[in-house]
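[1] Okay, here's the prediction I keep looking at, along with the sequence it came from:
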Amino acid sequence: MDNLHRIEKDFLGEKEIENDKYYGIQTLRAKENFNITTIEISIFPNFIISLAKVKKACALTNFELGDLTEVQKNAIVEACDMIIDGKYHDQFIVDPIQGGAGTSTNMNANEVIANIALEILGKKKGSYNIIHPNNHVNMSQSTNDAYPTAIKITLYELIFKLQDSLKILRDAFKNKAFEFKDILKMGRTQLQDAVPMTLGQEFKTFATMIDDDIFRLTTAQNLLKEVNLGATAIGTGINTKPQYQERVIKNLRCVTGTDYYKANDMIEATQDTGSFVQISAMLKSIAIKISKICNDLRLLSSGPRAGLNEINLPPMQPGSSIMPGKVNPVMPEVVNQVAFEVIGADTTISIASEHGQLQLNVFEPIIAYKLFISINMMRRAFESLADKCIKGITANPEICMNNVLNSATLVTSLNPILGYEKSSAVAKEALKSGKRVYDILLEQNLFSKEELDELLQPKNMVQNYDKI
């Protein structure tokens, strides 16, 4: 064998590995077998770091129990720390979607960590008699517990980042709510005129919807703290010492800084993907709400000449290859599409969770992939929406007020003064003649212009006007 390659063996045979690669034979087999997404697991750096944290916690525990030498432990821990610091991520080359319930990803981590550790000790890659991917790095573990634990750690930390993105979007809507608090407009139900409100109230509602979901995300996030690390194969804890489960969870807490805890029933926890389903459902709920908000923004800005045109979205790019001057609501549109993707991902996750058989759900790779993709897309979409759309929205107060004055339902707000019968007669006359309610009220001497203008002030037309 030349100096540029090494031979590695497994029970299926031998393979030639380039000597500058830190992964080994099982990783290479997976790379050859699973060319599905054409991307590599390293696209999710948080997940690679989470895997290294799991391996570090396990190495510390195995040393405490006398199953690793101090030299082995120190080398493995240092290798894990290097990965946690962002090094060697390019060595994680397996496809995120794979058969084997995540075994390929787990072995990719085991092999890379083993070979980094060997180099730390001044040994050649592949000197597995000193530090072995399975015997030492994967000691007291199975893919059945190490892999889902790493997924949960990743999701737990990604949710904080998603909440940060949601807060940016929420604050953008809050600022607009205050800016628009004095602009009276017509509220609508079933796309028909309803009763007056302020544009500020409309935007405050958007902020409140997002704020509610930031809180609900925390509730779902806490489900991820229950882990099955130490369960090994199917949850029985085979090949571990009696003290291992409690100690490895303690070390995981130290490594991550988060109070993860051991599942009460490890066999149940190894096959149950319920927490992933609930996280996915929460993501879908958020996506649906924000997509609805984007629909509203597109409607409110429609036209500009032949639509509602109550607000103006900032122009981001020419909107047509054939119609000069056309500008499209591209930022809400792209967020709509992200929402469609998240909703579809939830369906995939639901089916994958339901299709788990017996003591293990083998479809965790697609579950993890869809959750990671969804969260990352949502984060980028929400921050882009805030920065490139919401912050630049302007209002057309004259159009908003004209819609109020033109609507026959304006008289609803005057019911307490005119009474239902008189209000109905005014509304009927407005619909029949096409005149504005405002003008009819003046023509019939029901109010003076000064009285009517005062009644139509936002503070008099809208309850809780001053609570933006």
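    Received it, and whenever you're ready, just let me know what you need.
[2] C-alpha from now on. contacts and neighbour counts both.
    Fine.
[3] give me every residue that touches Glu454.
    Asn460 (CA atoms under 8 Å, 6 or more residues apart in numbering).
[4] same thing but 10 Å
    Glu454 makes contacts with 448, 460-461, as judged by CA atoms under 10 Å, 6 or more residues apart in numbering.
[5] now the residues you listed as JSON lines including neighbour count and distance to Ile76?
    Output for these, formatted as JSON lines (neighbours: other CA atoms under 10 Å; distance: CA to CA, whole Å):
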{"residue": "Ser448", "neighbour count": "13", "distance to Ile76": "85"}
{"residue": "Asn460", "neighbour count": "12", "distance to Ile76": "70"}
{"residue": "Met461", "neighbour count": "19", "distance to Ile76": "69"}
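[6] Select from those every entry located in helices.
    460-461 (DSSP state H).
[7] Tell me the one of the contacts of Glu454 nearest Arg188?
    Within these, the smallest distance to Arg188 is 15.3 Å, found for Met461 (CA to CA).
[8] Confirm that Thr415 sits in a strand.
    No Thr there; residue 415 is Asn. No - counting by DSSP: H, G, I helix; E, B strand; the rest coil, one finds Asn415 to be helix, located in no strand.
[9] and it, how many neighbours?
    When counting by other CA atoms under 10 Å, one arrives at 14 neighbours for Asn415.
[10] dropping in the other structure now:
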Amino acid sequence: MPDTRTETDSLGAIEVPADALYGAQTARAIANFPISGLKASPFLIRALAMIKHAAAEANESLGLITKEQGSAIQQAAQEIVHGRHHDHFVVDVFQAGAGVSLHMNTNEVIANRAGQILGEPPGTYKKLHPNDHVNYGQSTNDVFPTAMRLATLLALEDLYPVLNDLAASLDAKAREFKDILKAGRTHMQDAVPITLGQEFRAYTVAIQKCHQHIARTAESLRELGLGGSAVGTGLNTHPDYRQRAIDNLSRISGFELAPAEDLRYAMQSNAAMADVSAALRTLALELIRISNDLRLLSSGPNTGFNEIHLPSLQPGSSIMPGKVNPVLAELTAMVAFQVIGNDTATAYAVQAGQLELNVMMPTMAHNTLQSITILTNTLRQLDHHSIRGITANQERCAHYAARTIALATALNPYIGYAKAAALVKESVASGQSIVALAREKKLLTEEQIAEILDPKNMTEPRARKS
């Protein structure tokens, strides 16, 4: 059996692997774009297949393709949605503008698989053609932006529960640590006391707010330009096709989707992708901050803060025996840096459209979907293997809570800011605690010291006692 088959497109003949479900245009893309070795996200492949299913169903119902053709296309598309044939989607993520190469890769795979269902070997295209039937009434220019939006919605469905779980784990730690006093720090210097639980509760809220922000921005992805054809005018589509195709896609995908208010807008603008990417960037910024805090709080054990212990996951040095590093906190920061870079690339791509089309969509799709995927996988690991196993060094926390010079802040209403500042200077110079100096100088009664300089009483508002 020969290793290749000969296919012909508008540029002429080209050899295609004999067992490939893709065809001539995909083969040209493989030769033209050996760039990164990265292939399309499974979410994007599934989204494209869902669109082809929805379109075939609409076209069949309108009598534009035969029932036999429509059924075979839908069956082939469903197989792809369920994870089959993904190894035949071989176009590099860096490819021809607008996603033409990946779109034709999709049309060819579905046409050849549907042809097999109808009894034809790959590359025949007599009963069913990639352009004439799989792509009937469609253009890359309306299919790819629709697929990009739908793929992002699909990917986010994996991220949301991970964010929920992470927030829940942080909140569980907040409750566990609610009575553990420690020194607060601002400007990396001593500040008034806080509880470890209060710190972790703040992390909880940060993740919850990011989740809400991403979900709000994702709502705009539900507005689709499918049916706009080449430039948003609906050329070569049936008047009823647009609504039927989107209704079908809503049912197939499980999302409430709607036709865009203006098809030209939906083809020209990718602001929805910019919004979601920016929301992911905000999550990344918060994750960098939180991961840095975890690294600081666990630093040491003998020469750092050592206020919390992160689970030991692997040896931390090839030369220093016994060293253990905060590897998942480090990973989280590095992944977040990548997400920020991805957002920058997406932002540049979003502004780079001209007139009726933005041809930079492949990089928007790749970067946004990669950001969601690496965040999902990283935060799952961070939650399960780090956050849930955090323990507190209560003794170290209590030591710092008692020693922070900012305890003097509580004296302001009683002795004034200037005298309190002088007390701080003396504490730093002498090494005596604020409490010891207040007692030595008889600035307060013992009852007042117990009440006013108790670190626990500084962690929530209280009425002043005379």
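    Perfect, I can see it now. Remember, it's a predicted structure, so these values are computed and weren't measured experimentally.
[11] For the contacts of Glu454 of structure 1, give me JSON lines that also has distance to Leu418 of structure 1.
    Shown next, in JSON lines, are these (distance: CA to CA, whole Å):
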{"residue": "Ser448", "distance to Leu418 of structure 1": "14"}
{"residue": "Asn460", "distance to Leu418 of structure 1": "15"}
{"residue": "Met461", "distance to Leu418 of structure 1": "15"}
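[12] and the longest helix for structure 1?
    Every helix in structure 1 considered (DSSP H), the longest is helix 143-179.
[13] next SSE after that one?
    Helices and strands here follow DSSP states H and E; after helix 143-179 of structure 1, the next one along the chain is strand 184-189.
[14] superposed on structure 2, where does that next one end up, distance-wise?
    Superposed on structure 2, strand 184-189 of structure 1 shows a mean distance of 1.1 Å to its aligned residues (mean CA distance after the TM-score superposition for structure 1).
[15] name the helices or strands packed onto that strand?
    Applying 3 or more CA pairs under 10 Å, 6 or more residues apart in numbering; DSSP states H and E, one finds that strand 184-189 of structure 1 contacts strand 192-198, helix 199-221, helix 397-406, helix 458-461.
[16] Please name every helix or strand in contact with the shortest one.
    I take that to be helix 458-461 of structure 1. Using 3+ CA pairs under 10 Å, 6+ apart, helix 458-461 of structure 1 is in contact with strand 184-189, strand 192-198, helix 449-455.
[17] Give me the mean deviation of it from structure 2.
    Mean deviation for helix 458-461 of structure 1: 3.7 Å (mean CA distance after the TM-score superposition for structure 1).
[18] Residue in structure 2 paired with Pro315 of structure 1?
    Under the alignment (TM-score structural alignment), Pro315 of structure 1 maps onto Ser312 of structure 2.
[19] List the single closest residue to its match in space, sequence neighbours excluded.
    Computed as CA to CA, 6 or more residues apart in numbering, the closest residue to Ser312 of structure 2 that is not its neighbour in sequence is Val324, at 6.4 Å.
[20] thought that neighbour was touching Leu313?
    Yes - contact between Val324 of structure 2 and Leu313 holds when scored by CA atoms under 10 Å: they sit 7.7 Å apart.
[21] check contacts around the aligned residue in structure 1 for Thr106 of structure 2.
    By TM-score structural alignment, Thr106 of structure 2 lines up with Ala109 in structure 1. Applying CA under 10 Å, 6+ apart, we find Ala109 of structure 1 in contact with 22-24, 27, 48, 51-52, 55, 80, 83, 89, 91-93, 103, 133, 137-138.
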